[in-house]
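Novice: Here is my input, please return the structure:
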Amino acid sequence: MRPLKLIPSLLALSVLAACAANTPMASLSPGAPASAPLPVANHDWFFDRDRQELTLAYGIANSDDLKLQLVCQSGSGALELAAVFDRPSRVLLLESGGDTERYPARSEPAGIHEGQYVTANAKTKDPVFQRFRSLGWIALWEGENREPLVAHPASQPNIERFFAACG
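Specialist: Modelled structure (predicted):
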């Protein structure tokens, strides 16, 4: 008769397993590991060098549609981060492959279009950027919304070029 006593426990475990398996991506907390996201059509990472200033920006080519921009001076190891949010934010939260970083941020009206221009400072050696460098994607959090910014295969070398030059 012992096997009958296990049935309620097994049923409870199977219900818990089913719930865990169906957790939507939006409900994952920052830092929770997730499978690699896929690139988005027409959006990519673009690298630019103007003398000593290097820029790596995610958005649509030849437009002012910018999601995240990283700027550094060659060899400095220091990053200036900029994103466009709907509302002001005091934190710029980034995640890549389970590593997360929260950067104190400043907000001001975007000017060109609606929204807020949110800026922060970081270092190229921060774990989230090292993970981004190896995986080719980083997620930008705005409140509870997580937006993966994924490089297309042809642009992944630009990420490495940027970080190698920044130091």
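
Novice: hey, let's count contacts and neighbours off CA atoms from now on
Specialist: Noted.

Novice: can you count the residues close to Ala154?
Specialist: When neighbours are defined as other Cα atoms under 10 Å, Ala154 has 9 of them.

Novice: One more sequence to fold, the one below, so I can look at both together:
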Amino acid sequence: MRALFVILTASGLLGACAAVDALPEPAGPASAVAASYVPRPGYDWFLHADSGAMTLVYGLRDSDDVGLSLDCEAGSARIEASRFTPANSASSLLLESGGVSARVAASTSRTDLDDATVVMGTFNAREAVFDTFAELGWIRAESDRDLPSPALIAHPESKANIARFIRACRDG
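Specialist: As a prediction, the model looks like this:
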């Protein structure tokens, strides 16, 4: 009975992952594709700034439920991206928005939190994917060892913080 439960659970999880891992191919302008995305209730992009250190986090406000964290020092032109993954290791991290993507080498660190792994990679803040992210208000991330994340979609009122974060990382 336990084996049947495990098989059914695994099948359900794989089916659920297959339902969210593919983003629609852009059929027209990227903004038209973005219009089909709906922000997840309670989840959003939150900007934190402290003495030149900037953090843009997607998740639930004031919680450890985080889908992606982006960090930079103002004017550094570097963005450190990190996300939790069930994979034990990863050698690259990809960010994609509106069909525009960037991939960098990644490092990993095990956490005590549910035996998860944090995947981290440093991106050039001038990568086109960040321009598209600021315009559309969504991005997705994946490592080479796990399934792609669903799109992490901003609520309309938080889109300005995405642009503010990217400008600060680039120009200070």
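
Novice: TM-score for this pair?
Specialist: Between these two chains, after superposing, the TM-score reads 0.77 (TM-score structural alignment, normalised by the length of structure 1); 142 aligned residues with a Cα RMSD of 1.9 Å.

Novice: Okay, the aligned partner of Ala57 of structure 1 in structure 2 and Ile139 of structure 2: tell me how far apart.
Specialist: Aligned counterpart of Ala57 of structure 1 in structure 2: Val57 (TM-score structural alignment). Per Cα to Cα, to the nearest Å, Val57 of structure 2 is found 12 Å from Ile139 of structure 2.

Novice: max-length helix in structure 1?
Specialist: helix 2-21 (DSSP state H).

Novice: again with structure 2
Specialist: Structure 2, longest helix under DSSP H: helix 2-21.

Novice: if I've got this straight, Pro157 of structure 1 is in a helix?
Specialist: Yes: counting by DSSP: H, G, I helix; E, B strand; the rest coil, Pro157 of structure 1 falls inside a helix.

Novice: what about stretch 104-117 of structure 2, start to end distance?
Specialist: Stretch 104-117 of structure 2 has an end-to-end distance of 17 Å (Cα to Cα).

Novice: in it, what's buried?
Specialist: Residues Val104, Ala105, Ala106, Ser107, Thr108, Arg110, Ala116, Thr117 are the ones in stretch 104-117 of structure 2 that count as buried (16 or more other Cα atoms under 10 Å).

Novice: ok, for the residue nearest the centre of structure 1, nearest residue in space, not its chain neighbours?
Specialist: Central residue of structure 1 (Cα atoms, centre = their mean): Ala139, 1.8 Å from the mean position. The shortest distance from Ala139 of structure 1 to any non-neighbouring residue, by Cα to Cα, 6 or more residues apart in numbering, is to Pro148 (4.0 Å).
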